[in-house]
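> sequence and predicted model, in that order:
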Amino acid sequence: MQRIKQGDDVIVLVGRDKGRRGKVESILGDRVIVDGINLVKKHAKGNPQMGDPGGIQEKELSIHISNVALFNASLKKGGRIGFRTNDEDQKERFFLSDSSSVDS
């Protein structure tokens, strides 16, 4: 079970987007792509056969998973994640700072 999953609300801990929040779009090994975070401009060559116009396009690049933390809405900041088993013997994630579990 991963500490950060697709669809989680995360906060960026370091870099030029420090303090910004976003939703995890995808996980690529030890890197994550967060919606609206780490935007770069790419120059793309157009392809008229595919109907793809060229020009400058904004694209989201990946961030290392250690540079984001799961956002804790009750504390209004990023939190560390732990694992425990609930009463039905299912593994669940919870915030280490307080005992509330993460809705997965």
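The structure has been received and is ready for your questions. Residues are numbered from 1 along each chain as shown.

> all contacts plus neighbour counts: C-alpha atoms, from now on.
Fine.

> His43: what's it in contact with?
The neighbourhood of His43, defined by C-alpha atoms under 8 Å, 6 or more residues apart in numbering, consists of 54-57.

> next secondary structure after the longest strand anywhere in the chain?
As assigned by DSSP state E, the longest strand anywhere in the chain is strand 21-28. Taking DSSP states H and E as the definition, the helix or strand that follows strand 21-28 towards the C-terminus is strand 31-34.

> what is that following strand packed up against?
In this structure, strand 31-34 makes packing contacts with strand 21-28, strand 63-64, judged by 3 or more C-alpha pairs under 8 Å, 6 or more residues apart in numbering; DSSP states H and E.

> this is the comparison structure:
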Amino acid sequence: MAAAKIKKGDSVVVLSGKDKGRTGTVQAVMPKDGKVIVEGVNVAARHRKPTQANPQGGIDRREAPMHISKVAIAGKDGKPTRVRFETKDGQKVRVAVRGGETIDG
């Protein structure tokens, strides 16, 4: 298993699909499935019948998981960048290929 290049809380840019170019923060990462959930991106609508728990019913909108290859870390200029790993002071850190700044701490 490779190290995680995208983590929860990262700011990402969508590279393809109906939400191409949109940015958002990662809410969850599913490494076994290779998917991420990004806030405000890939929103799916589910029509719900009225039930005892939800007597109103209506349309339930929530973010659906999308493949991790469809997103890239947003650099400091807002454009997508790839991620590489470097060791600084004995610590393994993520570094943006575009610009070269460290992503974590």
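Structure's in. What do you need? Computed from a prediction, not measured in an experiment: that's the story for all the values here.

> could the helices and strands packed on strand 31-34 of the first structure go into TSV alongside mean neighbour count and distance to Asn86 of the first structure?
As requested, these are exported to TSV (neighbours: other C-alpha atoms under 10 Å; distance: least, C-alpha to C-alpha, whole Å):
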stretch	mean neighbour count	distance to Asn86 of the first structure
strand 21-28	18	26
strand 63-64	16	30
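
> would you mind giving those as TSV with distance to Phe95 of the first structure added?
Shown next, in TSV, are those (distance: least, C-alpha to C-alpha, whole Å):
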stretch	distance to Phe95 of the first structure
strand 21-28	17
strand 63-64	20
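
> give me the most central residue, the first structure.
Central residue check for the first structure by C-alpha atoms, centre = their mean: the C-alpha nearest the mean position is that of Val24, 3.3 Å away.

> out of the helices and strands packed on strand 31-34 of the first structure, the one nearest Met1 of the first structure is which?
strand 21-28 (13.0 Å; C-alpha to C-alpha).

> what's the mean deviation for the closest one versus the second structure?
For strand 21-28 of the first structure, the mean deviation from the second structure after alignment is 0.6 Å (mean C-alpha distance after the TM-score superposition for the first structure).

> re earlier: turn the contacts of His43 of the first structure into a markdown table, columns for neighbour count.
Conversion of the contacts of His43 of the first structure to a markdown table gives the following (neighbours: other C-alpha atoms under 10 Å):
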| residue | neighbour count |
| --- | --- |
| Gly54 | 12 |
| Gly55 | 11 |
| Ile56 | 12 |
| Gln57 | 12 |
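
> ok, of those residues, which one's closest to Asp17 of the first structure?
Nearest member of these to Asp17 of the first structure, counting by C-alpha to C-alpha, is Gln57, at 19.1 Å.

> Ile6 of the second structure -> the first structure?
Mapped onto the first structure by TM-score structural alignment, Ile6 of the second structure lines up with Ile4.
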